[in-house]
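Q: sequence first, then the predicted structure:
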Amino acid sequence: MLTYIGGVTALIVPDNPRSLVRDADPYEPVLNRLTEEFAVHYGPVILPARRRRPQDKAQVENGVQVVERWILERLRHRQFFSVAEADAAIAA
């Protein structure tokens, strides 16, 4: 993903999955070792969404929806026969 977008975002907001967060404290979540190493290597701030707080995810999901609609709007009249062909059209 980071290669595709051409860099690292300043903030990553994961959905607070157990595979990324060791202690899901609402104020100071503790990331697991691999997630912490990822953050140290690439430099983003990783701030998991709070448990049972769907309002934290709404902005992220809305951003994904806007980008998805933008891409689909431009490609809606085209037909693709492979995932690689679709990926190439999206990248263009």
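A: Great, that's in hand. Numbers count the residues shown, from 1 in each chain.
Q: CA only for contacts and neighbour counts going forward, please
A: Fine.
Q: need the next SSE after the lengthiest helix in the chain, C-terminal direction.
A: When the chain is parsed with DSSP state H, its longest helix is helix 55-75. As assigned by DSSP states H and E, the chain's next helix or strand after helix 55-75 is helix 83-91.
Q: another structure for you, compare them:
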Amino acid sequence: MRFFQGVPAAIVPDNLKSAVAKSCRYEPQINETLLDLAEHYDTTILPARSYKPKNKALVEGVVKILHTRVYVPLNEKKFYNIEDLNREISSLIESHNRRKLTGCPYPRLDL
């Protein structure tokens, strides 16, 4: 949220225990800490549905892309302090956001 200098209208976390205190198909009970975060940023939390979630596929694809573009290059390097690691992560994310989207003439950063 800091990187994009804004907050999405809704955040869709996985239906994991640290986000959802009590799972329910229609009205899941959100963890109190996550509710505080949503209230602070004036956004909504909409957990992905359990079992056969249809609203998770896009996120899973992005996680796969970021894993190959950020985690894999970092895996081969050694860092001796958190500042260097954060600087390298920022550089790799910046590079990722400047790449053109598949089938589009513009990068993610322009979106």
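A: It's in. Keep in mind it's a predicted model, so treat the numbers as computed, not measured.
Q: TM-score of the superposition?
A: TM-score for the superposed pair, counting by TM-score structural alignment, normalised by the length of structure 1: 0.65. Supporting figures: 89 aligned residues with a CA RMSD of 2.9 Å.
Q: rewinding a little: tilt between the longest helix of structure 1 and helix 83-91?
A: Between helix 55-75 of structure 1 and helix 83-91, the angle comes out at 100 degrees (axes from the mean of the first three to the mean of the last three CA atoms, to 10 degrees).
Q: what distance separates helix 55-75 of structure 1 from the centre of its chain?
A: Centre-to-centre, helix 55-75 of structure 1 and its host chain are 11 Å apart (CA atoms, centre = their mean, to the nearest Å).
Q: and if you look at stretch 87-95 of structure 2?
A: Here stretch 87-95 of structure 2 is found 15 Å from its chain centre; the criterion is CA atoms, centre = their mean.
Q: buried residues, that stretch. List them.
A: For stretch 87-95 of structure 2, a neighbour-count test (16 or more other CA atoms under 10 Å) marks Glu88, Ile89, Leu92 as buried.
Q: what do you get for stretch 49-69 of structure 2?
A: For stretch 49-69 of structure 2, the neighbour count (16+ other CA under 10 Å) marks Arg49, Arg69 as buried.
Q: out of the buried residues of stretch 87-95 of structure 2, which comes closest to Ile45 of structure 2?
A: Minimum separation from Ile45 of structure 2 among these (CA to CA) is found for Ile89, which lies at 26.3 Å.
Q: show me the contacts for the closest one.
A: By CA atoms under 8 Å, 6 or more residues apart in numbering, the residues touching Ile89 of structure 2 are Val70, Leu74.
Q: contacting residues for Leu11 of structure 1?
A: Each residue near Leu11 of structure 1 by CA under 8 Å, 6+ apart is listed here: Pro44, Val45, Ile46, Leu47.
Q: other residues contacting the longest helix of structure 1?
A: The contact list for helix 55-75 of structure 1 (CA under 8 Å, 6+ apart) reads Val13, Asp15, Ala49, Arg50, Ala89, Ile90.
Q: let me know the secondary structure of Cys24 of structure 2.
A: When classified by DSSP: H, G, I helix; E, B strand; the rest coil, Cys24 of structure 2 comes out as coil.
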